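Q: pasting a predicted model and its sequence here:
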Amino acid sequence: MTRERLSVVVTRRLPEAVETRLSELFDVQLRDSDTPMTREELVTAVQTADVLVPTVTDSIDGGLLGQAGENLRLIANYGAGVDNIDVATARQRGILVSNTPGVLTDDTADMTMALILAVTRRIPEGLSVMQKGDWTGWSPNALLGGRIGGRRLGVLGMGRIGQAVARRASAFGMQVHYHNRRRLRPEIEQELEATYWESLDQMVARMDVISVHCPSTPSTFHLMNARRLKLLKPTAVVVNTSRGEVIDENALTRQIRSGDIAGAGLDVYEHGTDVNPRLRQLPNVVLLPHMGSATLEGRIEMGEKVIVNIKTFEDGHRPPDQVVPSML
């Protein structure tokens, strides 16, 4: 007797190669439009599916999980971060949660370096001059930026991505410093040539660039708050490719507008797509639409991890990328 295929609901459009493979393996319901599901659509999905494949744009909270049907046994998140999912409630209801870690490390680290260079070398300002047709020729004093070689980089959160950024920054001649919940092993510190700071306050006060790479948790909410941002040197730059909630966006905007911080490069925002309008108006701020992980290779590898997690679960084993509350 042929075993009935798992019912899988995917909440967003995924790369064609990923959708094709999902369709081959499972009884999959794909999304027609590239828009987030409404709350009502998510309710229907959790009531009918064996496996839900959400993305970071979907809020899988306790209220939604309370309406889940008996068949829902796995939430295979298409993304490394799981702060969009109430993992503890899912576990209480016997629903496993998996993610896609490690896949986007290099892509996000590359984008971090791009933002550091874009802000310090004033690339968007130069691009704007060219697009407006205002360029009248080379000038010794036009659009002077700063050299990143020799600058101090303070990495806030030295996990996979933080370490990948440290390696790239070192190749550019930057001095690497970091603050982390736990100090790295001596051999890793030595390899990265990274200096550990137990005090975040002391580190940020001495850095030229602060790069944020920590997850969104209650303990990291507004970790870079108004008080801490005021410790930065007026020549310092802030870059964030992790989670917007880690920085007090309004305080950051005020500091940059007043000239107390030299600039910022942001790929994530405290309130999602609702970006502080004053932040948009600042020429020394580079804003990107959550592009840090946006490579075709990375998106396909994410999909491959989702498929492996579902297939392993279907075969009666623990998904290799299972997430449990103690990991958060």
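A: The structure has been received and is ready for your questions. Numbers count the residues shown, from 1 in each chain.

Q: C-alpha only now, for contacts and for neighbours.
A: OK.

Q: which non-adjacent residue is nearest residue 50?
A: residue 72 (4.2 Å; C-alpha to C-alpha, 6 or more residues apart in numbering).

Q: quick one: contacts of stretch 234-247?
A: Around stretch 234-247, the neighbours that count as contacts under C-alpha atoms under 8 Å, 6 or more residues apart in numbering are 108, 111-112, 115-116, 119-120, 207-216, 220-225, 259-272, 290, 292.

Q: pull the contacting residues for the residue nearest to residue 50.
A: By C-alpha under 8 Å, 6+ apart, the residues touching residue 72 are 46, 47, 48, 49, 50, 51, 52, 95.

Q: alright, now check it against this:
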Amino acid sequence: MAAHMSAGGKKIVGVFYQAGEYADKNPDFVGCVEGALGIRDWLESNGHHYIVTDDKEGLNSELEKHIEDMHVLITTPFHPAYVTAERIKKAKNLELVLTAGIGSDHIDLLAAAATGLTVAEVTGSNTVSVAEDQLMRILILLRNFLPGYQQVVKGEWNVAGIAHRAYDLEGKTVGTVGAGRIGRLLLQRLKPFNCNMLYHDRIRINPELEKEIGANFEEDLDVMLPKCDVIVINTPLTEKTRGMFNKEKIAKMKKGVIIVNNARGAIMDTQAVADACSNGYIAGYGGDVWFPQPAPKDHPWRYMPNHAMTPHTSGTTIDAQLRYASGVKDMLDRYFKGEDFPAENYIVKEGELASQYK
């Protein structure tokens, strides 16, 4: 399978979430099925066939109907089409898989590499959106905001019920597991709060930037964890990080820790998190990533105490949608012309995985 082919009659399938009644509420709402990334007219005017659906699961799904003859698949982390080795094997014409956003772990990257598929994403498109969301969740959990809001909705008034577990962010130690684009943006946004900042990553931040941010590097994750009042997960999901935060790893954390995870749900041991929230070892857990997605109704994180969970929304703000839609259009245009993408956008190229997935 060639990485780039010349233009002419390509079949492109996009898998996005349905907007339904919200589709017409904002003309910039392009990240949904109805918005179709805003590229339908452009694609079809250039002779391409563009199919968009939210139906992605199972042998009878709309996606499955088009697997054998599609050339390009566009999917998102927010409503991921799981591109398994079995699906890749069926996709005889597939040349390119694009992630509209950041994070391509819904794709079997080893199978993609072995088959010669190109996998790319819109690097940087929603980093600001996710970093802002992480900061919001830290404050929501530390200040015990949600029970207060729920009191108001229920017509109650019990200050003690909120205040007994509400804290300031100032003076707390916040550690990020991963300090790539999102992790660094979060650290920069935390600086004005006068908290102690730590980070663990396989690559150390440039010394000048590290000094400017005011964060300290921790080479050993197990040394960093017990120091932190707040831990933020900012590492990609790989075979090394899948299920990394299990019962044993959580036990290394400080009792009463707050965890924010907008990276990937499968980095956490689902039941271990639910148990630790239930017994109070984790004082609060917040994020917008689950495994699988959409999360089933019986997912234990829906019902554990002291959580601030939402559907996967942090990286799909309207601003982020416009950025990743523009990035997808740019890469498709380059693909049709046989040109390379920006180097940082590649996840799999010519059989090689990007370093963060190795």
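A: That came in fine, so what should we check first? Nothing here was measured: the structure is a model prediction, and the numbers come from that model.

Q: okay, and which of the contacts of stretch 234-247 of structure 1 map to helices?
A: 108, 111, 112, 115, 116, 119, 120 (DSSP state H).

Q: most neighbours of all those, which one?
A: residue 112 (29 neighbours; other C-alpha atoms under 10 Å).

Q: distance of that residue relative to residue 242 of structure 1?
A: As judged by C-alpha to C-alpha, to the nearest Å, residue 112 of structure 1 and residue 242 of structure 1 stand 10 Å apart.

Q: now do the helices in the stretch 201-350 of structure 2.
A: 207-213, 221-224, 247-251, 270-278, 318-337 (DSSP state H, counting those that start in this stretch).

Q: got the end-to-end distance for stretch 98-106 of structure 1?
A: 21 Å.

Q: correction: the previous question concerned stretch 190-208 of structure 2.
A: 18 Å.

Q: in structure 1, which residue range corresponds to that stretch?
A: Using TM-score structural alignment, stretch 190-208 of structure 2 lines up with residues 169-187 of structure 1.

Q: re earlier: now, which of the contacts of stretch 234-247 of structure 1 lie within strands?
A: 209, 210, 211, 212, 263, 264, 265, 266 (DSSP state E).

Q: and the second one, what's its match in structure 2?
A: To tie it back to what came earlier, the one meant is residue 210 of structure 1. Residue 210 of structure 1 maps onto residue 231 in structure 2, by TM-score structural alignment.

Q: give the contact list for that match.
A: The neighbourhood of residue 231 of structure 2, defined by C-alpha under 8 Å, 6+ apart, consists of 174, 175, 176, 177, 225, 257, 258, 259, 260.

Q: doesn't the second one lie inside a strand?
A: Yes - using DSSP: H, G, I helix; E, B strand; the rest coil, the assignment for residue 175 of structure 2 is a strand.

Q: contacting residues for it?
A: Here residue 175 of structure 2 is in contact with 197, 198, 199, 200, 224, 225, 228, 230, 231, 232 (C-alpha under 8 Å, 6+ apart).

Q: please repeat the previous calculation with a cut-off of 7 Å.
A: 197, 198, 199, 228, 230, 231, 232 (C-alpha atoms under 7 Å, 6 or more residues apart in numbering).

Q: next, count neighbours for the third one.
A: Other residues within reach of residue 199 of structure 2, judged by other C-alpha under 10 Å, total 27.

Q: tell me the spacing between it and residue 315 of structure 2.
A: Separation of residue 199 of structure 2 from residue 315 of structure 2 (C-alpha to C-alpha): 22 Å.

Q: ditto for residue 224 of structure 2
A: Taken as C-alpha to C-alpha, the span from residue 224 of structure 2 to residue 315 of structure 2 is 27 Å.

Q: for residue 203 of structure 2, same thing?
A: With C-alpha to C-alpha as the criterion, residue 203 of structure 2 and residue 315 of structure 2 are 24 Å apart.

Q: have a look at these two and say which one is more surrounded.
A: Comparing residue 203 of structure 2 with residue 315 by other C-alpha under 10 Å, the one with more neighbours is residue 315, at 25 against 11.

Q: alignment lookup: the more buried one to structure 1.
A: Aligned counterpart of residue 315 of structure 2 in structure 1: residue 293 (TM-score structural alignment).

Q: list the contacts for its match?
A: Here residue 293 of structure 1 is in contact with 104, 107, 108 (C-alpha under 7 Å, 6+ apart).

Q: one more: residue 54 of structure 1?
A: 10, 11, 77, 78.

Q: just the buried ones among those residues, please.
A: 10, 11, 77, 78 (16 or more other C-alpha atoms under 10 Å).

Q: mind telling me what element residue 73 of structure 2 is part of?
A: Secondary structure from DSSP states H and E places residue 73 of structure 2 in strand 72-75.

Q: sounds good, over and out.
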